[in-house]
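K.L.:
pasting the structure only:
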């Protein structure tokens, strides 16, 4: 009974985290209208670093200090995963919808899998290749808005392609993190990644503050970036790490597939975006491909126990 209650609590927490992550697409869309991607990236990572740094110091005790051999790891994760991804992410939302961006971003696990097969010698079966193709078709279908003729005329949304570039960088970041976590631990790695990102972006953000109207845009864009820093970044990350420790990465990752669905619903409510049939078809293809790809062994061999 206690075990079931614990699992239910974790599932509810993961659903809450999923809402936070989905809300990031809405908040980012609201923020990019008034603030530059440079300022948004600096503020999101800077606020998150200020919050999570003391937590790391308390939890890790004497092990919180950064070692010399860890600096290059953190530089890589901050430049690729935080600066690279977020600059593409915020720029993309200037040209595309929050729903499109979230659906394209849902292909991240599959892009990560392809990179892992190329650079980490992880095997991809023919069935998984089929799922990769299915997800690719789903992304293309969303990008062309369900109109095959747009491929011939090249009337495409550049924001979708920018988001795809960001998703690719996030996948590269995932490969780096997978190798770095055993060395540094997830909390220390994430904290210093946030911190280094903010420090690197600081001079560019100061320049952006000085050359734009960032001080006269009102409070709403700043509320949006504070939300992104606290809820999806710090709280969402903490919930995810707790869930992984309790129920394993495979079960925890299932909830991430809800993000494009929830973000699309939120985009309709708060941004007055419209859901078209091509959104539903493309999202179904992508989410199905991700679930089957990552859990095909579980789906096929139901009679065997699975270790997360």
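P.N.:
Arrived safely, thanks for sending. Because the structure is a prediction, the values reported are computed rather than measured. Numbering: from 1, shown residues only.

K.L.:
Going by C-alpha atoms from here, please, whenever you check contacts or count neighbours.
P.N.:
OK.

K.L.:
Just the buried residues of the strand or helix carrying residue 43, please?
P.N.:
In this assignment (DSSP states H and E), residue 43 forms part of helix 37-60. By 16 or more other Cα atoms under 10 Å, the buried positions in helix 37-60 come out as 37-49, 52-53, 56-57.

K.L.:
can you check stretch 133-151 too?
P.N.:
134-136, 138-146.

K.L.:
Would you enumerate the residues in contact with residue 14?
P.N.:
Residue 14 is in contact with 239-240, 243, 252, 255, counting by Cα atoms under 8 Å, 6 or more residues apart in numbering.

K.L.:
Which single one of the residues you listed is nearest to residue 113?
P.N.:
The nearest member of the contacts of residue 14 to residue 113, counting by Cα to Cα, is residue 252 at 17.2 Å.

K.L.:
need the helices for the stretch 51-200 of the chain, in chain order.
P.N.:
71-76, 85-92, 98-105, 108-119, 126-143, 149-153, 158-184, 186-211 (DSSP state H, counting those that start in this stretch).

K.L.:
Next, the angle from the third one to helix 158-184.
P.N.:
Compare the direction of helix 98-105 with that of helix 158-184 by axes from the mean of the first three to the mean of the last three Cα atoms, to 10 degrees and you get 50 degrees.

K.L.:
Repeat that for the fourth one.
P.N.:
For the pair helix 108-119 and helix 158-184, the angle between their directions (the same axes, to 10 degrees) equals 60 degrees.

K.L.:
Which elements pack onto helix 108-119?
P.N.:
If you count contacts as 3 or more Cα pairs under 8 Å, 6 or more residues apart in numbering; DSSP states H and E, helix 108-119 packs onto helix 158-184, helix 277-300.

K.L.:
Make CSV from those helices and add mean neighbour count and distance to residue 27 to it.
P.N.:
Output for these, formatted as CSV (neighbours: other Cα atoms under 10 Å; distance: least, Cα to Cα, whole Å):
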stretch, mean neighbour count, distance to residue 27
helix 158-184, 20, 16
helix 277-300, 18, 20
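
K.L.:
putting a second one here so we can go through both:
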């Protein structure tokens, strides 16, 4: 693997976390104007339309001939369909803090699934680094007064399953990227998500007799800006970049970068909403960064030792 491709993969992973860190803020803004299903419909409409333009112009070439497309369909079902659906319903029964705490365990789930299905192995120091990153997120949420209320079992189970869906996506995408390009996988994902959420949104409005209200949020410039951020940056760009990163980096290493979004969310809240940054935010952020660096850098060192032994042996 060439070093430039690997550097670009790590850049994509960090960029993903930064974009996702701001997405929570824009999601909150969008939900002031439209319900969760309508927001998802417009979000994926924007992302699918944005990618369709270069595809139709021939700037992005897709070739599905002779490839097992049903596997990409399964991938699209895991994420974004299952993930967003479970997350939306899960957050109706649980708090956003509980969602953040549970989502922090996604790298651990990814590591386990990657070991089971991809035979990816991680050194002890890498496992400890992943746990260190998770502990940083937990520390921030617990110090904020957040925790898990085990009486909300419905919400907790749904949120846990949503994290499992993301972990499954990371592992399956890693395998499929050997035969599909990142663009080919991304385009199918976005198309299926858009059509599915549109169907659910139309069904919901038809049932309640509010079909005329579907496009009313588009009268707000604030809503449009939020949707463009969520659809183009937080969906299309992150999907392309994460799929590219997964084609170069092991699933367990890639997934731990998601915890960096917690740091970006703190910074976004401080810069844009004037929220206070406390010492526990700084301590938790340091733990997250140390965990992410340890998972990737320590892995490189251990891999070099193995290759050096192989050469001298």
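P.N.:
Cool, the structure landed. All values derive from a computational prediction rather than experimental measurement.

K.L.:
got a list of contacts for the helix holding residue 43 of structure 1?
P.N.:
Looking at what lies outside helix 37-60 of structure 1 - Cα under 8 Å, 6+ apart - the contacts are 31-32, 64, 82-83, 86-87, 90-91, 187-188, 191-192, 194-195, 197-199, 201-202, 204-205, 208-209, 225-226, 228-230, 233-234.

K.L.:
roughly how far is that helix from the heart of the chain?
P.N.:
16 Å (Cα atoms, centre = their mean, to the nearest Å).

K.L.:
How about stretch 217-229 of structure 1?
P.N.:
Centroid displacement of stretch 217-229 of structure 1 relative to its chain, using Cα atoms, centre = their mean, is 19 Å.

K.L.:
ok, now stretch 222-237 of structure 1?
P.N.:
Distance of stretch 222-237 of structure 1 from the chain centroid (Cα atoms, centre = their mean) equals 13 Å.

K.L.:
Same question for stretch 110-121 of structure 2.
P.N.:
Chain-centre distance of stretch 110-121 of structure 2: 18 Å, with Cα atoms, centre = their mean.

K.L.:
Just the terminal-to-terminal distance for that stretch.
P.N.:
End-to-end span of stretch 110-121 of structure 2 (Cα to Cα, to the nearest Å): 12 Å.

K.L.:
and what of stretch 66-82 of structure 2?
P.N.:
For stretch 66-82 of structure 2, the end-to-end distance is 27 Å (Cα to Cα).

K.L.:
And that stretch, what's buried?
P.N.:
69, 72, 75-82.

K.L.:
out of these, which one sits closest to residue 213 of structure 2?
P.N.:
The nearest member of the buried residues of stretch 66-82 of structure 2 to residue 213 of structure 2, counting by Cα to Cα, is residue 81 at 23.4 Å.

K.L.:
nearest spatial neighbour of residue 226 of structure 1, skipping sequence neighbours?
P.N.:
Spatially, and ignoring its direct neighbours in sequence, residue 226 of structure 1 is nearest to residue 44 (6.7 Å; Cα to Cα, 6 or more residues apart in numbering).

K.L.:
Just to confirm, what residue in structure 2 is aligned with that neighbour?
P.N.:
Correspondence of residue 44 of structure 1 to structure 2, assessed by TM-score structural alignment: residue 43.

K.L.:
Check the gap between that match and residue 193 of structure 2 for me.
P.N.:
10 Å.

K.L.:
Let's have the helices and strands packed on helix 108-119 of structure 1 in a markdown table, adding distance to residue 110 of structure 1.
P.N.:
Listed next are those as a markdown table, based on distance: least, Cα to Cα, whole Å:
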| stretch | distance to residue 110 of structure 1 |
| --- | --- |
| helix 158-184 | 9 |
| helix 277-300 | 7 |
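
K.L.:
Between the ones you listed, which one is closest to residue 103 of structure 1.
P.N.:
Among these, helix 277-300 comes nearest to residue 103 of structure 1, with 6.0 Å by Cα to Cα.

K.L.:
Structure 1: matching residues for stretch 112-127 of structure 2?
P.N.:
Mapped onto structure 1 with TM-score structural alignment as the criterion, stretch 112-127 of structure 2 occupies residues 114-129.

K.L.:
Stretch 168-184 of structure 2 too?
P.N.:
So in structure 1, the equivalent range for stretch 168-184 of structure 2 is 172-188, judged by TM-score structural alignment.

K.L.:
who touches the matching stretch?
P.N.:
56, 64, 70, 73, 76-77, 80-81, 112, 115-116, 189.

K.L.:
As a markdown table, the residues you listed with distance to residue 124 of structure 1 would be great.
P.N.:
As requested, the contacts of stretch 172-188 of structure 1 are exported to a markdown table (distance: Cα to Cα, whole Å):
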| residue | distance to residue 124 of structure 1 |
| --- | --- |
| 56 | 37 |
| 64 | 37 |
| 70 | 31 |
| 73 | 27 |
| 76 | 26 |
| 77 | 25 |
| 80 | 25 |
| 81 | 24 |
| 112 | 12 |
| 115 | 11 |
| 116 | 9 |
| 189 | 28 |
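
K.L.:
Nearest to residue 248 of structure 1 among these?
P.N.:
Closest to residue 248 of structure 1, out of all of those and judged by Cα to Cα, is residue 112, at 18.7 Å.

K.L.:
I'd guessed the closest one sits against residue 169; true?
P.N.:
No. Between residue 112 of structure 1 and residue 169 there is no contact under Cα atoms under 8 Å: 9.5 Å.

K.L.:
Could you look up the SS state of residue 230 of structure 2?
P.N.:
Three-state assignment for residue 230 of structure 2 (DSSP: H, G, I helix; E, B strand; the rest coil): helix.

K.L.:
quick one, what contacts the aligned residue in structure 1 for it?
P.N.:
Residue pairing (TM-score structural alignment): residue 230 of structure 2 is matched to residue 228 of structure 1. Counting by Cα under 8 Å, 6+ apart, residue 228 of structure 1 touches 24, 27-28, 44.

K.L.:
let's go with 6 Å and repeat that
P.N.:
Contact analysis of residue 228 of structure 1 by Cα atoms under 6 Å, 6 or more residues apart in numbering lists residue 24.

K.L.:
Sounds good, over and out.
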